[in-house]
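# Next come a sequence and a model predicted from it.
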Amino acid sequence: MKKRKIEVAVISDVHLGTYGCHADELITYLNSIEPKKLVLNGDIIDIWQFSKRYFPPSHLKVLKKIIGMASKGTEVFYITGNHDEMLRKFAPTSMGNIKIDNKLVLNLDGKKAWIFHGDVFDLSIQNAKWLAKLGGYGYDLLILINSAVNWVLTKLGREKYSLSKRIKNSVKGAVKYVNDFEQVAAELAIENDYDYVICGHIHQPKKEIIKNAQGVTTYLNSGDWVENLTALEYSFKRWKVYQYNHDKLSPFFADEDLKEMDMNDLIASITTKADLSEFEVNGEQEESLPRNEGLSQDSSGM
């Protein structure tokens, strides 16, 4: 399979070890890409609901795939979330190409991206963790029931249905919580001069430019691999919300996106890659390449 080469891929809320996790689809996605950086933005392993009775081979294959990508040169950043908060005691730490931390700031073509899971904004987790854990078990049960319902619907030739999405969209408090979450994250990013703020946690994939009196930022959410099966991809100086059920193995950009690109940016991107290929053919050392472009990690941030 020919892999799509991208600069950064961000996934979150995989919830390995739970019945709702779509591990097979995630492996298919990871097999289709070759990112320079892979950001695991929290809740990858669901330690809250971890059970020795349920951790199927496909879930283990996801972990093996990620480790394999790191061994082949991909930088892997594991950002801790609330369901895998036990890993926070090890942050920051580094094991080869795998780094564990609570937050990350990346320099992407001269712009700063602030990446964190987002549970810090969740008052139910901060003040009543037992209630949040109970809600996690209830959510997992709902997903399990939903799987049975969708199996029946598929047999009847009807479209699948998401019970949790219906509940979330019909409860005003849930809608307000999501809107408040996005607004707070964006306002903090603007206040601290971040061009992008990237979260997970709320299982709502999104890309939106948010402005206020102080400035502007791009809010991004990687969604999840329980219901939405989504990721974020960065390449050609653009962010895209990847949707497995719609995009499958399609090219990074549709024609509409290419039309919106500045022609100079497109030419510069192509010629830069061509120059790098020629550089490698000539047998030069990578260290002598100019470093005024590309990605770099910034240890600053909140």
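Nice, thanks for sending it over.
# alpha carbons only for contacts and neighbour counts from here, please
Fine.
# All the helices of the stretch 151-300 of the chain, residue numbers only.
163-170, 172-191, 244-247, 255-260, 263-281 (DSSP state H, counting those that start in this stretch).
# Tell me which of the ones you listed approaches Lys99 most closely.
helix 172-191 (23.0 Å; CA to CA).
# Check which helices and strands that closest one sits against.
helix 163-170, strand 196-199, strand 206-212, strand 215-221 (3 or more CA pairs under 8 Å, 6 or more residues apart in numbering; DSSP states H and E).
# again, 10 Å this time
Where contact means 3 or more CA pairs under 10 Å, 6 or more residues apart in numbering; DSSP states H and E, helix 172-191 is packed against strand 111-115, helix 163-170, strand 196-199, strand 206-212, strand 215-221.
# ok, Lys2 touching Asn31?
Yes: with contacts counted by CA atoms under 10 Å, Lys2 reaches Asn31, the gap being 9.1 Å.
# So for those two, which residue has more residues nearby?
Using other CA atoms under 10 Å as the criterion, Lys2 and Asn31 rank with Asn31 on top: 16 against 9.
# Give me the nearest residue to the more buried one, chain neighbours excluded.
Spatial nearest neighbour of Asn31, chain neighbours left out: Lys3 (7.2 Å); criterion: CA to CA, 6 or more residues apart in numbering.
# ok, back up a step: please enumerate the shared neighbours of Lys2 and Asn31.
When contacts are counted by CA atoms under 10 Å, 6 or more residues apart in numbering, Lys2 and Asn31 are jointly contacted by Leu249.
# Name all residues that make contact with Asn169.
With CA under 10 Å, 6+ apart, Asn169 has these contacts: 175-176.
# So it versus Leu134, what's the distance?
21 Å (CA to CA, to the nearest Å).
# Start and end of stretch 157-173, how far apart?
34 Å.
# What of stretch 39-46?
OK, stretch 39-46 end separation, CA to CA: 17 Å.
# Return the set of buried residues in it.
Using 16 or more other CA atoms under 10 Å as the test for burial, stretch 39-46 gives 39-46.
# just to revisit the earlier point, and the helices of the stretch 151-300 of the chain, which is most packed in?
Comparing the helices of the stretch 151-300 of the chain by mean neighbour count (mean count of other CA atoms under 10 Å), helix 172-191 comes out on top with a mean of 16.
# Show residues contacting it.
Helix 172-191 has contacts (CA under 10 Å, 6+ apart) with 112-114, 116, 118-119, 121-122, 167-169, 192-199, 201-204, 206, 208-221, 301-302.
# give me that answer again for 8 Å
Helix 172-191 is contacted from outside by 114, 121, 168-169, 195-197, 202, 210, 212, 214-219, using CA atoms under 8 Å, 6 or more residues apart in numbering.
# how about CSV for the helices of the stretch 151-300 of the chain, with distance to Lys52 added?
Converted to CSV, the helices of the stretch 151-300 of the chain look like this (distance: least, CA to CA, whole Å):
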stretch, distance to Lys52
helix 163-170, 26
helix 172-191, 32
helix 244-247, 29
helix 255-260, 45
helix 263-281, 47
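# List just the one of these that sits closest to His22.
Here helix 244-247 is closest among those (CA to CA), at 10.9 Å.
# With adjacent residues omitted, what lies nearest to Gly136?
Counting by CA to CA, 6+ apart, Gly136 lies nearest to Gln49, which is 7.8 Å off, once chain neighbours are set aside.
# Second structure follows, compare the two:
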Amino acid sequence: MKKRKIELAVISDVHLGTYGCHADELIAYLNSIQPKKLILNGDIIDIWQFNKRYFPPSHLKVLRKIIGMASKGTEVYYITGNHDEMLRKFSDTSMGNFKIMNKLVLNLDGKKAWIFHGDVFDVSIQNAKWLAKLGGYGYDLLILINSFVNWCLVKMGREKYSLSKRIKNGVKSAIKYINNFEKTAAELAIENEYDYVICGHIHQPKKEVYENKNGSCIYLNSGDWVENLTALEYSFKRWKIYHYNHDKLSPFFVDEDLKEMDMNELIASITDKDVHIEDITKDFFGEEEENMKPKSLDDQSFSQD
């Protein structure tokens, strides 16, 4: 089957390296599209909870697929998030079609799109990172429990159920936080004359027009690949939210030519030089935590670039 050609695809909050990540479904989605640009909007690799004992082959295949897409001409932008904040020290690094950055501004058919992960709005992360990490482990445990519950439900012939979504949608403080997050992002975008503001972080896929006395913008959130399995797509001057569970096409599996290539060959194909995955892994995961502090977000301007 032919792949869908689209201008731009945005995915975020994949959380590779955790039990909640739906890597197989993400591979199927990536194999169904042929985007000119692929935006990875933060928390792709969960370095906070990275465990060398748990990084299944399907998770590695996602990385291979992304690098393979870059080697075939897709522009890949990796925007850092809080769970992969260690990569912020590599900000503005470029390897062929693969670029790492903290935020991105794109011109889409004469309109400006402002893209960033969104953790900069999260006070708990900025001021009490240890507490945020503890919450992350609790969330991972909830996902494990949810996986067992869903296994039982499938055995009984019933539909799967998301405990985390139920909690988020039922707790007033969570609803208030999400509403404040969206409102803050939209108001800053309007203030700085952006037409679109695109975030991740809160695992809530959304497309909504926001207006105030200063103007309007479209707020978009790509959701996640843990609870919602969603992405944003842009083509023909329009945005849509892709829902894997509702919009999935016939499954696409890993490209035959990619099966024959290891990670070192894939990286070399987009950089034109010999780079070893072991060296990159050492750079990412081999240092002590105190030596892995990211660049401060205080000196990052969130005004118009």
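Yes, it's here. Because the structure is a prediction, the values reported are computed rather than measured.
# May I ask which of the contacts of helix 172-191 of the first structure has the most neighbours?
Neighbour counts for those, by other CA under 10 Å, peak at Tyr196, which reaches 26 neighbours.
# which residues touch it?
Tyr196 of the first structure neighbours (CA under 8 Å, 6+ apart): 111-114, 189, 217-220.
# how much space between Phe116 of the first structure and Trp151 of the first structure?
From Phe116 of the first structure to Trp151 of the first structure the distance is 35 Å (CA to CA).
# Neighbour count: those two, which is higher?
Remark: of Phe116 of the first structure and Trp151, Phe116 carries more neighbours, 26 against 13, as counted by other CA under 10 Å.
# Give me the aligned partner of the more buried one over in the second structure.
Counting by TM-score structural alignment, Phe116 of the first structure corresponds to Phe116 in the second structure.
# So that match sits against Tyr219, correct?
No: contact criterion CA atoms under 8 Å: Phe116 of the second structure and Tyr219 do not qualify, at 12.0 Å.
# what residues do these two have in common as contacts?
Residues within reach of Phe116 of the second structure and of Tyr219 at once, by CA under 8 Å, 6+ apart, are Ile198.
# show me where the first structure has strands.
With DSSP state E, the ranges of strands along the first structure come out as 4-11, 33-41, 75-79, 93-95, 98-101, 104-108, 111-115, 196-199, 206-212, 215-221, 230-235, 238-243, 295-298.
# can you list the contacts of Tyr196 of the first structure in JSON lines and add distance to Asp140 of the first structure?
Formatted as JSON lines, these follow (distance: CA to CA, whole Å):
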{"residue": "Lys111", "distance to Asp140 of the first structure": "37"}
{"residue": "Lys112", "distance to Asp140 of the first structure": "35"}
{"residue": "Ala113", "distance to Asp140 of the first structure": "31"}
{"residue": "Trp114", "distance to Asp140 of the first structure": "29"}
{"residue": "Ala189", "distance to Asp140 of the first structure": "32"}
{"residue": "Thr217", "distance to Asp140 of the first structure": "33"}
{"residue": "Thr218", "distance to Asp140 of the first structure": "31"}
{"residue": "Tyr219", "distance to Asp140 of the first structure": "27"}
{"residue": "Leu220", "distance to Asp140 of the first structure": "25"}
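# Lys248 of the first structure: which of the residues you listed is nearest?
Taking CA to CA as the measure, Lys248 of the first structure lies nearest Leu220 of the contacts of Tyr196 of the first structure, at 20.3 Å.
# ok, now how distant is Gly215 of the second structure from Ile100 of the second structure?
With CA to CA as the criterion, Gly215 of the second structure and Ile100 of the second structure are 31 Å apart.
# ok, now Phe121 of the second structure?
On the measure of CA to CA, Phe121 of the second structure and Ile100 of the second structure end up 21 Å apart.
# ok, and the closest non-adjacent residue to the aligned residue in the second structure for Lys207 of the first structure?
Matched by TM-score structural alignment, Lys207 of the first structure corresponds to Lys207 in the second structure. Once flanking residues are discounted, Lys207 of the second structure sits nearest to Leu220: 4.6 Å by CA to CA, 6+ apart.
# residue furthest from the geometric center of the second structure?
Relative to the C-alpha centroid of the second structure, counting by CA atoms, centre = their mean, Met156 is the outermost residue, at 32.8 Å.
# Map that one onto the first structure.
By TM-score structural alignment, Met156 of the second structure lines up with Leu156.
# contacting residues around the nearest residue to Lys165 of the second structure once chain neighbours are set aside?
Nearest residue to Lys165 of the second structure, sequence neighbours excluded (CA to CA, 6+ apart): Glu227, at 7.2 Å. Shown in contact with Glu227 of the second structure (CA under 8 Å, 6+ apart): 20, 162, 164-165, 203.
# From Cys199 of the first structure, how far out is Gly118 of the first structure?
Relative to Cys199 of the first structure, Gly118 of the first structure is positioned 6 Å away (CA to CA).
# I'd like the distance between the nearest residue to Ala132 of the second structure once chain neighbours are set aside and Asn245 of the second structure.
Nearest residue to Ala132 of the second structure, sequence neighbours excluded (CA to CA, 6+ apart): Ile125, at 5.6 Å. Using CA to CA, Ile125 of the second structure is found at 31 Å from Asn245 of the second structure.
# what number of residues lie near Ser250 of the first structure?
Around Ser250 of the first structure sit 12 other residues, with neighbours defined as other CA under 10 Å.
# hmm, I was thinking of Phe90 of the first structure
A total of 13 residues lie near Phe90 of the first structure under the criterion other CA under 10 Å.
# Please look at Ser164 of the second structure and Leu144 and confirm they touch.
No: the criterion here is CA under 8 Å, and Ser164 of the second structure misses it with Leu144 at 10.9 Å.
# Need the residues touching each of these two.
With CA under 8 Å, 6+ apart as the test, Ser164 of the second structure and Leu144 reach no residue in common.
# just to revisit the earlier point, against Lys259 of the second structure, how distant is the residue nearest to Lys165 of the second structure?
To Lys259 of the second structure, Glu227 of the second structure is 28 Å away according to CA to CA.
# Now do the helices in the stretch 1-150 of the first structure.
23-31, 57-71, 123-127, 129-155.
# TSV for those helices, including distance to Val281 of the first structure?
Formatted as TSV, the helices of the stretch 1-150 of the first structure follow (distance: least, CA to CA, whole Å):
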stretch	distance to Val281 of the first structure
helix 23-31	27
helix 57-71	23
helix 123-127	53
helix 129-155	51
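# What about the residue nearest to Gly136 of the first structure, how many residues nearby?
So Gln49 of the first structure, with other CA under 10 Å, has 18 neighbours.
# Then Leu134 of the second structure?
Applying other CA under 10 Å, I find that Leu134 of the second structure has 13 neighbouring residues.
# sorry, back to before: who touches the residue nearest to Lys207 of the second structure in this structure?
196-199, 205-208, 232.
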